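Student: Provided below are the primary sequence and the corresponding predicted coordinates.
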Amino acid sequence: MRIAIIGTAALLTLGLSACNKQEMTVGAPVAGGARATAMLRTADNADVGMASVSEVAGGLRFTIDAKGMPSGTHGAHVHMVGRCDAPDFTTAGGHWNPTGMKHGSMNPQGPHEGDLPNLIVGTDGRGTLGITIPGATLAGLLDADGSALVVHAAADDLMTDPSGNSGGRIACGVFSAA
């Protein structure tokens, strides 16, 4: 009995080690990996930060560094068209969704590749966000019509199609190769 318990524990440990090793490879930096950036601007063209994306093992790493934004929790999404025409940035289109999934990480039929976690902005107007999206590619992001990063006025509920009830678009930036 004791040998069976020790054997089972050893197999579980080995299995968990293999899972951790696999998770660690997704998101690892890629030497010479391509990058893109987007300068975030409000409808009145105020500079409110930057979004960057870089190729990593198994996907793309998105980073947002916001400044001068209203404090609070804001939905942040990659949108499917590389246009940010004021005043409402609707020219950025809907969320980037090459896999045809539903919106939100809490949605059993989601998430799609344009879903990012909420951006939390402090009372100093600053906020940062970083996430790796497995399976996403820079070629898909920078396709013929490009893509944009949009910050919304309210928090994303991470579930409701099509945009998580995250309100109007308050900042936008078009991704371009860096």
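Tutor: Yes, it's here.
Student: alpha carbons only for contacts and neighbour counts from here, please
Tutor: OK.
Student: list of residues touching the lengthiest strand in the chain?
Tutor: Secondary structure of the chain read by DSSP state E shows that its longest strand is strand 47-56. Contacts to strand 47-56, defined as CA atoms under 8 Å, 6 or more residues apart in numbering, come from residues 26-30, 33-42, 60-69, 137-138, 149, 171, 173, 175.
Student: and with 7 Å instead?
Tutor: 27-30, 33-42, 60-69, 138 (CA atoms under 7 Å, 6 or more residues apart in numbering).
Student: list the ones among those residues that fall in helices.
Tutor: residue 138 (DSSP state H).
Student: let me see the contact set for the spatially most central residue of the chain.
Tutor: Compute the mean C-alpha point of the chain, and by CA atoms, centre = their mean the closest residue is residue 116, 3.4 Å away. With contacts defined as CA under 7 Å, 6+ apart, residue 116 is in contact with 76, 77.
Student: what about residue 99, how many residues nearby?
Tutor: If you count neighbours by other CA atoms under 10 Å, residue 99 ends up with 12.
Student: this is the other structure I want to compare:
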Amino acid sequence: MKKWIWITMILTSVLVFAACADKKNDPAPAIETEGEVNEGTNATESAEVEDELPSVKVHLMDGNGKPVGTAELTEEEDALRIMVEAEGLPEGPHGFHFHEKGVCEAPDFESAGGHFNPTGASHGLDHEEGPHAGDLPNLEVGPDGTVKEEFFVENLTLTPGEENSLFHDGGTALVIHAEADDGKTQPSGNSGDRIACGVVE
């Protein structure tokens, strides 16, 4: 009788150990950790950031150093998009250009130099040997002194190292003039004084 009891106990122990060994060999259940989830999210965010087009906001000020608006520059596939919003300007058309130096010293902004013109072209959107890379259409300011316009320019870029890049050595500035640009008079379209300026940076 005792012999059967011992045999039963030994068999029970063997079965218990065998069951424990099977559990140790089972693969651990897959657990999705918070770190793994975040890593996937960050990868997606990184991809979205890479897909974003280069963009810069230019802050415009008047001759008294007072902010008057902004111009948002965005690199598109085949053009530079310029979105301008400003206020406190005289009603009517105003010459609007990129200038060759990234310096805006009030009150006259002469520190910005001449028009941005890396190819040595003539001034004017209507000139047969133009325009300067920095020549833009006139801004049309409303009776309330505000303007909101969008332009697409094909001969400018924000990509450093390119001949027509606004981030060339010395920088560039965006200038609003007192009068309309006539599109042909050298060197600046007879557009008068510089009444607002912003550095492209």
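Tutor: Nice, I can see it. None of the values given here were measured: they were computed from a predicted structure.
Student: sorry, back to before: which part of structure 2 matches the longest strand of structure 1?
Tutor: Mapped onto structure 2 using TM-score structural alignment, strand 47-56 of structure 1 covers residues 67-76.
Student: please apply the same query to stretch 85-103 of structure 1.
Tutor: Under TM-score structural alignment, the match for stretch 85-103 of structure 1 is residues 105-123.
Student: tell me how far the helix of greatest length in structure 1 lies from the chain's centre.
Tutor: Longest helix of structure 1, by residue count under DSSP H: helix 2-25. Relative to its chain's centre, helix 2-25 of structure 1 lies at 31 Å (CA atoms, centre = their mean, to the nearest Å).
Student: the longest strand of structure 1 vs structure 2, average distance?
Tutor: Mean deviation of strand 47-56 of structure 1 from its aligned counterpart in structure 2 after superposition (mean CA distance after the TM-score superposition for structure 1): 0.9 Å.
Student: between that strand and helix 2-25, how big is the angle?
Tutor: 120 degrees (axes from the mean of the first three to the mean of the last three CA atoms, to 10 degrees).
Student: for the longest helix along structure 2, what is the distance to the chain centroid?
Tutor: Of all the segments assigned as helix in structure 2 under DSSP H, the longest by residue count is helix 2-25. Mean C-alpha position of helix 2-25 of structure 2 versus that of the full chain (CA atoms, centre = their mean) differs by 71 Å.
Student: can you check stretch 91-107 of structure 2 too?
Tutor: 21 Å.
Student: quick revisit: buried subset of the contacts of strand 47-56 of structure 1, written for ChimeraX?
Tutor: Remark: buried members of the contacts of strand 47-56 of structure 1, expressed as a ChimeraX selection using 16 or more other CA atoms under 10 Å:
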select :27,28,35,36,37,38,39,40,41,42,60,61,62,63,64,65,66,67,68,69,138
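Student: mind checking which of the contacts of strand 47-56 of structure 1 are in strands?
Tutor: Short answer: the contacts of strand 47-56 of structure 1 in strands (DSSP E) are 35-41, 60-66.
Student: out of everything not next to it in sequence, what's closest to residue 169 of structure 1?
Tutor: Among residues not flanking residue 169 of structure 1 along the chain, residue 152 sits closest, at 4.3 Å (CA to CA, 6 or more residues apart in numbering).
Student: what sits against the one you found?
Tutor: 74, 75, 76, 166, 167, 168, 169, 170.
Student: and it, what's its match in structure 2?
Tutor: With TM-score structural alignment as the criterion, residue 152 of structure 1 matches residue 177.
Student: check the gap between that match and residue 63 of structure 2 for me.
Tutor: For residue 177 of structure 2, the distance to residue 63 of structure 2 equals 11 Å [CA to CA, to the nearest Å].
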